[in-house]
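Q: I would like the atomic coordinates for the input below:
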Amino acid sequence: MAQKQRTKPTLDAAKLRENALTSIRLGVEDFERSQGGENPDPARALSSIRNLFAGVLLLFKYKIASSVDHPADAAALIFNPPEVLPSPDGDGGVTWQPVGRFRDTTIDVATIKKRFDAFDIEIDWDVIYKLQSCRNHLEHLHPAHTLGEVADFVAELFPILRDFIRDELEEEPAAILGEAWQIMLLHHDFVAEIKEECDEAWAEAGVPDGMYEWLETCKCSECASTLLKPDQENIDAGETVESDDTRFFAMCVKCGHRELIAPLLLEALGKAHSYDPRDGEEPTLERCIECDREAFVVEHQACLWCASELDYTECEDCGEALGQEDQDNDGRCSYHAYAYEKFMRED
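A: So this is what the prediction gives:
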């Protein structure tokens, strides 16, 4: 009796496209309701992120599926393949064979990237990974603290979606997304305009040169928006972030919250230099002995806040690298400083 041949799974690429566009439209609707003017609905913020990110991934999968002609080939590209296991070949060797069928789950972000690379489909993956991290991060927050971050998410997603639809799908975003696209466009343009105004204002606020790049990652502690600008009262008083950090405030354009900018800058720097001592890692950031701020970068042997550098960088006797704690030893490491002092006393 002939063995019954398994039917290969197939995939309707057009249905995938329809689901992708529906998810994006729903995400934009949730976004509008989460912002909501005077009566925002914070509970919609997380569903907005989920729908938007899921929609974009579905659109990516549609592109992969539509790159081949046969529905069975499309399914093979989109669904997770069966596990490949070794088996004896009867001659003392092994052969590797797939076991089981394609799974019901579809490929994740990492596998989508591999498929894109194989088909020469280009995308800015740094932004996609950033948005994925944002989505994962928001899953663990209270909705009220995500409104600003959702707004930033939508603004950053806009150019990715625009370029992908135009360059890879060869369609016009406005034609396939309709009103949802106009909402994203207006929001993106608004955020870009406000961001430019904030950047120009901070340029006049006397932020330490070494700390300026960390403004980009500072977020409002109330709504998590990155749209922060210097308090005009501080500017009018001629104060600077560098010299008046205990009273120089940032204002959130999104929710109006007012807070000191220096702790936000130092927090952003600290997160970039986080380490786990359980893995044997050493700290890469220290408290500066000159300005008493946690801004001294060990690798560069300089403080990003006050720009102070080490007078002595290596021991004149053994060449060992010196740190801040060695600066009172007149160019020697602790061992040779002790040996030198002992020699001088005996002499």
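Q: from here on, contacts and neighbour counts on C-alpha atoms
A: Fine.
Q: what about the strands in the protein?
A: 83-88, 94-99, 228-230, 249-252, 258-260, 285-286, 296-297, 302-303 (DSSP state E).
Q: Please report how far the residue most central in space within the chain lies from Phe53.
A: When CA atoms, centre = their mean is applied to the chain, the residue found nearest the centroid is Lys130 (3.2 Å). Applying CA to CA, to the nearest Å, the value for Lys130 to Phe53 is 11 Å.
Q: one more to put side by side:
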Amino acid sequence: MDSLLDNAIMSIQLGLEDHASPDKRRVISAARNLYAGVLLLCKEVLRRLSPPNSNDILIRTRTRAIRGADGIVCLVGSGNKTIDRTQIEEVFRQLAVAVDLSKLRRLAEIRNDIEHMHPNVGPALIQEAIADAMPIIRTIIVNELQEEPGDLLGPEAWAALLDEARVFKAEQDACRESLGSVGWGSEALASAVSEFRCPNCTSTLIRNGNPAAAQVGELQLICSKCGEEADPDGVVEEALNRALEWDSYIAAKEGLEPALDECPECGKHTFVLGENRCVNCNFSIRGYECFVCSEPLTLDEYRFGDGKLCSYHENVLSKDD
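A: The predicted structure follows:
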């Protein structure tokens, strides 16, 4: 077995052993080892995909050019520093590697939350980390490494991964079902439900304690992990920011309006530009137009003006004064 793969398997096994330990102090090392193990597995995939004699170029942060005896110039990996999580995700996308890394960022967040807020959040989050790691681990081992998970990880470690993921999935399904009767009234908000987090322990196991809730304002959100009740407005605002983070990033790069902005009426960061309304208070700027030219007002024109003039005619009239 290769040393990189050796280290990956060892890290995952140690993470599971740390989690099973009665010593609650080991929850931090459980998160660190599990996260490191998943990253190392990803790097093993890229190491194997690297061209022969390239010094594992796909996992190196630096490259250098060399000229072979035949005069052909090629690039090879240089130094010992290897790529990080975001670079791994990018290379996987470029190479169309059939591994879903969508939960990798959440794994990193959980590791960070446990390190920064332990012991308050550690026990609540480590099971979620294992559940998020399991499908990535399985897909890489089976599809990319052509191995059996039980053989590579050992039967005890693989059984522990399956058990923890199964328990978490059952509770997650129950939480999602409790939110199923709510009419979100917004495509963006409906897609953000999976990003609901507990403000106390950051777990995603948020359930609705009011079966009669038919709209957002009637929700009673309770964390199934720590038992704390959460303010729906705050949970929704943070969830929207996470769900639309990538869209806002792309918009900023292209000089466009952000996907999400502050609502000028309620002050929450819940105004969805794509829907032209606030999903918190339902305020919309539809129907607001310039009194002079009849052009629809933008959000900023409404926010910083009097709701009657576009920025151009606001400027023209101010000069006339």
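Q: Of the strands of the first structure, which stretch is the most buried?
A: strand 228-230 (a mean of 26; mean count of other CA atoms under 10 Å).
Q: Let's have the strands of the first structure in a markdown table, adding distance to Trp202 of the first structure.
A: Below are the strands of the first structure laid out as a markdown table (distance: least, CA to CA, whole Å):
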| stretch | distance to Trp202 of the first structure |
| --- | --- |
| strand 83-88 | 54 |
| strand 94-99 | 58 |
| strand 228-230 | 6 |
| strand 249-252 | 10 |
| strand 258-260 | 14 |
| strand 285-286 | 25 |
| strand 296-297 | 22 |
| strand 302-303 | 20 |
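Q: Which stretch among these approaches Phe31 of the first structure most closely?
A: Closest of the strands of the first structure to Phe31 of the first structure is strand 249-252, at 19.2 Å (criterion: CA to CA).
Q: Could you list every helix and strand that the closest one packs against?
A: Where contact means 3 or more CA pairs under 8 Å, 6 or more residues apart in numbering; DSSP states H and E, strand 249-252 of the first structure is packed against strand 228-230, strand 258-260.
Q: Who are the contact partners of Val298 of the first structure?
A: By CA atoms under 8 Å, 6 or more residues apart in numbering, the contact list for Val298 of the first structure reads Thr284, Leu285, Glu286, Gly323.
Q: let's see 6 Å
A: Residues in contact with Val298 of the first structure (CA atoms under 6 Å, 6 or more residues apart in numbering) are Thr284, Leu285.
Q: From Asp69 of the first structure, how far off is the counterpart of Leu145 of the second structure in the first structure?
A: Aligned against the first structure by TM-score structural alignment, Leu145 of the second structure finds its counterpart in Leu169. Leu169 of the first structure sits 16 Å away from Asp69 of the first structure, going by CA to CA.
Q: ok, these two, which is more surrounded?
A: Using other CA atoms under 10 Å, the more surrounded residue of Leu169 of the first structure and Asp69 is Leu169, with 15 against 10.
Q: ok, for the more buried one, nearest residue in space, not its chain neighbours?
A: Spatial nearest neighbour of Leu169 of the first structure, excluding adjacent residues (CA to CA, 6 or more residues apart in numbering): Lys63 at 7.0 Å.
Q: likewise Asn280 of the second structure?
A: Thr270 (6.1 Å).
Q: Was I right to think that neighbour contacts Arg277?
A: No. Using CA atoms under 6 Å, Thr270 of the second structure is not in contact with Arg277, being 8.4 Å away.
Q: that older thread, in contact with the residue nearest to Asn280 of the second structure, which residues?
A: Thr270 of the second structure touches Glu237, Cys278, Val279, counting by CA under 6 Å, 6+ apart.
Q: if we go to 7 Å?
A: Glu237, Leu260, Asp261, Glu262, Cys263, Cys278, Val279, Asn280 (CA atoms under 7 Å, 6 or more residues apart in numbering).
Q: How much space separates the corresponding residue of the first structure for Ser224 of the second structure from Glu139 of the first structure?
A: Counting by TM-score structural alignment, Ser224 of the second structure lines up with Val253 in the first structure. According to CA to CA, Val253 of the first structure and Glu139 of the first structure sit 24 Å apart.
Q: can you check Leu169 of the first structure too?
A: For Leu169 of the first structure, the distance to Glu139 of the first structure - CA to CA - is 30 Å.
Q: Likewise for Ile289 of the first structure?
A: Using CA to CA, one obtains 39 Å as the distance from Ile289 of the first structure to Glu139 of the first structure.
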